[in-house]
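S.K.: what shape does this take:
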Amino acid sequence: MTDPHPPVLAVSTVIFALRPDIESGFMTLWLPLVRRTRDPYLGLWALPGGWLPPEEELSAAAASTLRETTGLSPKYLEQLYTFGDLSRSPGSRVVSIVYWALVQSTEADLAAVDENVQWFPADRLPELAFDHNRIVEYALWRLRTKVEYSRIAHAFLGETFTLAQLRDVHEAVLRRALDPANFRRMIESSGTVVDTGLRLAGVPHRPPRLYRYNDSHSLAEQGPLGSTVGWPETPLQSTLHYPRSTT
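M.R.: Now for the predicted structure:
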């Protein structure tokens, strides 16, 4: 028997950036949210999202949504989880394929911000629409688990960086201090960074070494699937559309 009310598919994205905490001044995780402009949950904040077009690949739809809502084109985009509880959307069955993305602070500063798009500290969110608080909690758990065994932290940094800057990223994500010597040994033995032979300019005393990513290690672990299908290679277009958010 054909279901008279089949599930509707949507795509949403959790975008993390490191920005200074307003209260402490230390770097913490932030994410952009969009304000709901229609029912259900009119006026509440939600993750950037949209309905899944039938002609578009999943990752391409996630990328399009990010450009339209925030103006961001992250280098790191990975599928997080699929959320489809029966009670997550009033009046209909909506299944959301959720992606997560990481951006550098300089990229985050260029994001579109207005009365319907704002940045919030990831650990101090208001009540969000649908089950988006739960989605963010899961994304935070995934990020904090993964940062300890992969090169994902590099997505927050520029082309070159010091080990102290890399340690700062780990400490901000994990919310705890790390021993500098142990951290250096762990990173140097991992093979994920390469010494450029250069040193950071404009600092007193002995300037620290600059490192770069090891290009043989992928940021997003795609396994046998290869690179993300449908991820745009063109730069961000200047024209942005009105913010949208589904579930």
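S.K.: all contacts plus neighbour counts: C-alpha atoms, from now on.
M.R.: Noted.
S.K.: which is the next helix or strand following the biggest strand by length in the chain?
M.R.: Using DSSP state E, we find that the single longest strand of the chain is strand 8-20. Next helix or strand after strand 8-20 toward the C-terminus (DSSP states H and E): strand 27-35.
S.K.: which secondary structure elements does that next one contact?
M.R.: Packing partners of strand 27-35 (3 or more C-alpha pairs under 8 Å, 6 or more residues apart in numbering; DSSP states H and E): strand 8-20, strand 45-46, strand 117-121, helix 163-174.
S.K.: count of neighbours near Leu52?
M.R.: 20 (other C-alpha atoms under 10 Å).
S.K.: repeat for the one 4 residues further on
M.R.: Glu56 is surrounded by 12 other residues when neighbours are defined as other C-alpha under 10 Å.
S.K.: following up with a second sequence; could you model it the same way so I can compare the two?
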Amino acid sequence: MPSAHPPVAVTVDLVVLTVRDEDLQVLLVRRGEEPHLGRWALPGGFLRPDEDLDQAAARELREETGLDVARVHLEQLGSWGAPDRDPRMRTVTVAHLALAPDLPAPTAGTDAADAQWRVVADVLAEDDLAFDHGAILAAGLERARAKLEYTPLAAAFCPADFTISELRRVYEVVWGTRLDPRNFHRKVTGAAGFVVETGATTTRDGGRPARLFRAGDARTLHPPLLR
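M.R.: The predicted model follows:
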């Protein structure tokens, strides 16, 4: 009987990661309404009757932050559905992971009182996000770290044309470790389809002109770049 099944709401939450000021940062919004009024949280909201999950994630990204989904890599991260995760009602959330190059300051909207980029390590250390968003953020961080090993996703943190040094810095920031420049260069250029030379150079890294690359057409890295 339908009455034997209490209503369940579906939401989407977004783990938006970028590299800013030499740190891996996450986009947070300060909640402008109950529950958890005034606390920091991941951007997100309820699924509407006329949209699928990816559409809801793209809409929430625009509404709560002013960011366009066309500028980010967006994928489903996982689902969380503990009975008491939301005091309003039984709620299941489908979290999404979004990765992008250095993004501008976000603009809060709808039910968000503020929106800021925060250093991921600091946020996880404070462990004070609303709902179960700390666990979702930790899962998003581990997904990003793992995908950098086996896929060319690190290029999603870079501009369209980038140097190997800039790409290496993405790995160092996301993994939280220093990498040997020569060994990294050899591995990246040796992974089939990972990067493609553009034929141009730049001096934005300082020093001698550095070759510029763009992302290749590889979907997975062979061999992988293991931590």
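S.K.: for the longest strand of structure 1, list every residue counted as buried.
M.R.: For strand 8-20 of structure 1, burial by neighbour count (16 or more other C-alpha atoms under 10 Å) applies to Leu9, Ala10, Val11, Ser12, Thr13, Val14, Ile15, Phe16, Ala17, Leu18, Arg19.
S.K.: quick one on the thing from earlier: need the helices and strands packed on strand 27-35 of structure 1 in a markdown table (columns: distance to Leu102 of structure 1).
M.R.: Shown next, in a markdown table, are those (distance: least, C-alpha to C-alpha, whole Å):
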| stretch | distance to Leu102 of structure 1 |
| --- | --- |
| strand 8-20 | 5 |
| strand 45-46 | 18 |
| strand 117-121 | 14 |
| helix 163-174 | 12 |
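S.K.: circling back: for the longest strand of structure 1, packing partners?
M.R.: strand 27-35, strand 49-51, helix 58-69, strand 94-103, helix 105-108.
S.K.: residue range for the second one in structure 2?
M.R.: Equivalent residues of strand 49-51 of structure 1 are located at 44-46 in structure 2, counting by TM-score structural alignment.
S.K.: mean deviation of that stretch from structure 1?
M.R.: On superposition with structure 1, the average gap between stretch 44-46 of structure 2 and its aligned counterparts reaches 0.7 Å (mean C-alpha distance after the TM-score superposition for structure 1).
S.K.: for that stretch, which outside residues touch it?
M.R.: Ala9, Val10, Thr11, Val12, Asp13, Leu14, Ala56, Ala57, Glu60, Leu61, Glu64 (C-alpha atoms under 8 Å, 6 or more residues apart in numbering).
S.K.: coming back round to it: and the helices and strands packed on strand 27-35 of structure 1: which comes nearest Ala139 of structure 1?
M.R.: Among those, the nearest to Ala139 of structure 1 by C-alpha to C-alpha is strand 8-20 (7.2 Å).
S.K.: now that closest one, how far from the centre of its chain.
M.R.: Counting by C-alpha atoms, centre = their mean, to the nearest Å, strand 8-20 of structure 1 is centred 6 Å from the centre of its parent chain.
S.K.: next, the buried residues of stretch 137-146 of structure 2.
M.R.: So, applying 16+ other C-alpha under 10 Å, buried residues of stretch 137-146 of structure 2: Leu137, Ala139, Gly140, Leu141, Ala144, Arg145, Ala146.
S.K.: just these: which are in helices?
M.R.: Those of those mapping onto helices are Leu137, Ala139, Gly140, Leu141, Ala144, Arg145, Ala146, per DSSP state H.
S.K.: can you get me the start-to-end distance on stretch 174-181 of structure 1?
M.R.: End-to-end distance of stretch 174-181 of structure 1 (C-alpha to C-alpha, to the nearest Å): 17 Å.
S.K.: give me the buried stretch members for that stretch, please.
M.R.: Leu174.
S.K.: what does that stretch rub up against?
M.R.: In this structure, residues lying in contact with stretch 174-181 of structure 1 by C-alpha under 8 Å, 6+ apart are Arg144, Ala164, Arg167, Glu171.
S.K.: neighbours around the aligned partner of Arg199 of structure 1 in structure 2, how many?
M.R.: Alignment note: Arg199 of structure 1 maps to Thr201 in structure 2; criterion TM-score structural alignment. The tally of other residues near Thr201 of structure 2 (other C-alpha under 10 Å) stands at 16.
S.K.: so who does the closest residue to Thr201 of structure 2 other than its chain neighbours touch?
M.R.: Ranked by C-alpha to C-alpha, 6 or more residues apart in numbering and with sequence neighbours excluded, the top spatial neighbour of Thr201 of structure 2 is Arg211, at 4.4 Å. Contact partners of Arg211 of structure 2, counting by C-alpha under 8 Å, 6+ apart, are Thr163, Ile164, Glu197, Thr198, Gly199, Ala200, Thr201, Thr202.
S.K.: if I look at the first one, how far off is Val188 of structure 2?
M.R.: Right, Thr163 of structure 2. As for Thr163 of structure 2, its distance to Val188 of structure 2 is 11 Å (criterion: C-alpha to C-alpha).
S.K.: related to what we said a few turns ago, closest one to Val26 of structure 2 out of the buried residues of stretch 137-146 of structure 2, please.
M.R.: Closest approach to Val26 of structure 2 among those (C-alpha to C-alpha): Leu137, at 8.5 Å.
S.K.: mind checking how far stretch 58-69 of structure 1 is from the chain centre?
M.R.: On C-alpha atoms, centre = their mean, the centre of stretch 58-69 of structure 1 falls 13 Å from the chain's centre.
S.K.: cool, thanks, talk later.
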